[in-house]
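Participant: Got a predicted model here, sequence first, then my questions.
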Amino acid sequence: MAGHVEDKVMSNVKSCPAYSNMADESTDISNRKHLIFSVMYIDAQSGELRTEYVRDLEIPDGKAETIYKETKDLIETNLSIDNLVAFGSDGCNTMIGSKAGVVTRLKDIKSTLINIHCHNHSPGCKRQFEDIPLFKDVDDTLTHVFKYYHCSAVRTNNLEKIQKPFNETET
């Protein structure tokens, strides 16, 4: 089903004159690296600006070379480099480094590419959330839950036991 949804999104993006690609890497609970792609484009039928999730790839590491290779492959295989106008990411050196960062290497292919730094990754974002009591409470709760499990192998093991029935599927 995911392939069908991805194909539909790719088809929509191909029919628009310009799009931006957004990428971020993350580590899941089992300590595996993932590279997540989204696109932003103007829907040809409705004229609305749309942001769509495209793909979540498990990758061996979070190095610039790996992220660049996967990003370039996604663009060249499924989209068009000609219509790519911007690339959004966090501000880490892997993504925006001036020598071998992903954006720098993409600009070697498309010199007019605009780099967009994700607002949610800026240091000021956390301070803004702290001004809203509900967000601060949620952030504090999630931080405490993380620390509770992260600092104890026994607790983590118990959590995995609780999760196991939810991961099993009937055949």
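Facilitator: Perfect, I can see it now.
Participant: alpha carbons only for contacts and neighbour counts from here, please
Facilitator: OK.
Participant: Pull out the buried positions in the helix of greatest length in the chain.
Facilitator: Counting residues, the longest helix found in the chain (DSSP state H) is helix 133-150. Buried residues in helix 133-150, counted by 16 or more other CA atoms under 10 Å: Lys136.
Participant: Which neighbouring elements make contact with that helix?
Facilitator: In terms of contacts (3 or more CA pairs under 8 Å, 6 or more residues apart in numbering; DSSP states H and E), helix 133-150 is packed against helix 123-130, helix 153-167.
Participant: this is the comparison structure:
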Amino acid sequence: MTVHVVVRVSQLNAKLVKNVKIKSYRLKQFHWLKIEGGYIFCKLCLQSGRSNVFTSGKDTNNPKSDDFKKHERSTDHKFSIAKAISCVNTKIKTGIISIMKNVYWLIKEEMPKDKLDSLNKLLIDQGFESLNILGSNTNNLNKDSNEQSGLKLSYTSHNSVDDMIRVFADIIETDNLSKIKGSKFYSLIFDESTDTSNIQNLIIYIRFVTNGIVRTKFLAIKELDEGCTAAEIYKLLKHTLEEKDLNQNNLISLGTDGASTMVGSKTGVTTRFKLDNPLILSFHCAAH
């Protein structure tokens, strides 16, 4: 990503226009060069406000390569490069934050991640230029540094979006578990469901009280590998509580449907939990 600098230097108007003899390959070799009004300038030094021969305008009709190399090694030029990179990094950071906010919005609105590109384009069209820097190739600011050359920013790729979603999930789960562990008691609500690929899953929600407010949060979804049996559901629930490091002594109630697998008086899931703790309450979901 080349940093383009547009600088108007008033003193140029007072200079005579000269035919600077500089070969085109020099402009490619020293990409920071700028010719204006018959004089040679350093775009990066102009941008950073430095004062040297390449900011006032190098007055020569026969520039030498050594002049340019010497300037590249100068403290002024190195400072200007560092400042330009810092500016670019700030823009990249702002863009990444914007992308992450957009991804989070898509998740909350239950929209497909394929809509991210069109959402970004809409915002760019409305003036959110911070998004424009992502997903594009960048050129090196200093040809001597290979680290900056050809950097590919792919924060809008499917893999990057998946990574962001996983990070969001980890942060939200950590926050929820912290609140759950701070609650004296909690309850579980769970049900079995078969997805479109004919795989049986157990979805688990948890209810708890924090700051006097009852909260219901998604806890986990587990595949029922050994079928939808009371023994399998009981095993998965116990394993999930251990996995989340939740104190099972704080479990006070269960909410299920009315199937015998769940509430059977002999081997149902709720019956198995009552064998562990006779004080546990079980509720038949009114929607079932």
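Facilitator: Okay, I see it. Worth saying up front: this structure is predicted, and the values here are computed from it rather than measured.
Participant: After superposing, what score do the chains get?
Facilitator: Comparison of the two superposed chains (TM-score structural alignment, normalised by the length of the first structure) gives a TM-score of 0.66, and 119 aligned residues with a CA RMSD of 1.3 Å.
Participant: before we move on, the earlier item: ok, which of the helices and strands packed on helix 133-150 of the first structure comes nearest Phe37 of the first structure?
Facilitator: helix 123-130 (21.6 Å; CA to CA).
Participant: I would like the residues contacting the closest one, please.
Facilitator: Residues outside helix 123-130 of the first structure that contact it (CA atoms under 8 Å, 6 or more residues apart in numbering): 119, 135-136.
Participant: same check, this time on stretch 23-42 of the first structure
Facilitator: Residues contacting stretch 23-42 of the first structure (CA under 8 Å, 6+ apart): 13, 16, 18-22, 48-62, 67, 87-90.
Participant: Filter the residues you listed down to just the buried residues.
Facilitator: 13, 18-22, 51-52, 54-55, 59, 62, 67, 87-90.
Participant: before we move on, the earlier item: can you flag which of the contacts of stretch 23-42 of the first structure belong to strands?
Facilitator: Using DSSP state E, 19-22, 49-59, 87-89 are the members of the contacts of stretch 23-42 of the first structure that sit in strands.
Participant: Present the helices and strands packed on helix 133-150 of the first structure as JSON lines; the columns should include mean neighbour count and distance to Val39 of the first structure.
Facilitator: Output for these, formatted as JSON lines (neighbours: other CA atoms under 10 Å; distance: least, CA to CA, whole Å):
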{"stretch": "helix 123-130", "mean neighbour count": "12", "distance to Val39 of the first structure": "22"}
{"stretch": "helix 153-167", "mean neighbour count": "11", "distance to Val39 of the first structure": "29"}
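Participant: Identify whichever of those lies nearest to Asn78 of the first structure.
Facilitator: Here helix 153-167 is closest among these (CA to CA), at 31.2 Å.
Participant: Relative to the second structure, which residues correspond to that closest one?
Facilitator: On the second structure, no counterpart of helix 153-167 of the first structure exists by TM-score structural alignment.
Participant: How much space separates Gly143 of the first structure from Lys126 of the first structure?
Facilitator: One correction, residue 143 of the first structure is Thr, not Gly. Look at Thr143 of the first structure and Lys126 of the first structure: by CA to CA, to the nearest Å, they are 13 Å apart.
Participant: likewise Phe166 of the first structure?
Facilitator: Here the criterion is CA to CA. By it, Phe166 of the first structure lies 32 Å from Lys126 of the first structure.
Participant: wouldn't Tyr186 of the second structure be in contact with Ser253 here?
Facilitator: Yes - using CA atoms under 8 Å, Tyr186 of the second structure is in contact with Ser253, at 7.4 Å.
Participant: My guess is Asp76 of the second structure contacts Cys45. True?
Facilitator: Yes - look at Asp76 of the second structure against Cys45 with CA under 8 Å: they come within range, at 7.0 Å.
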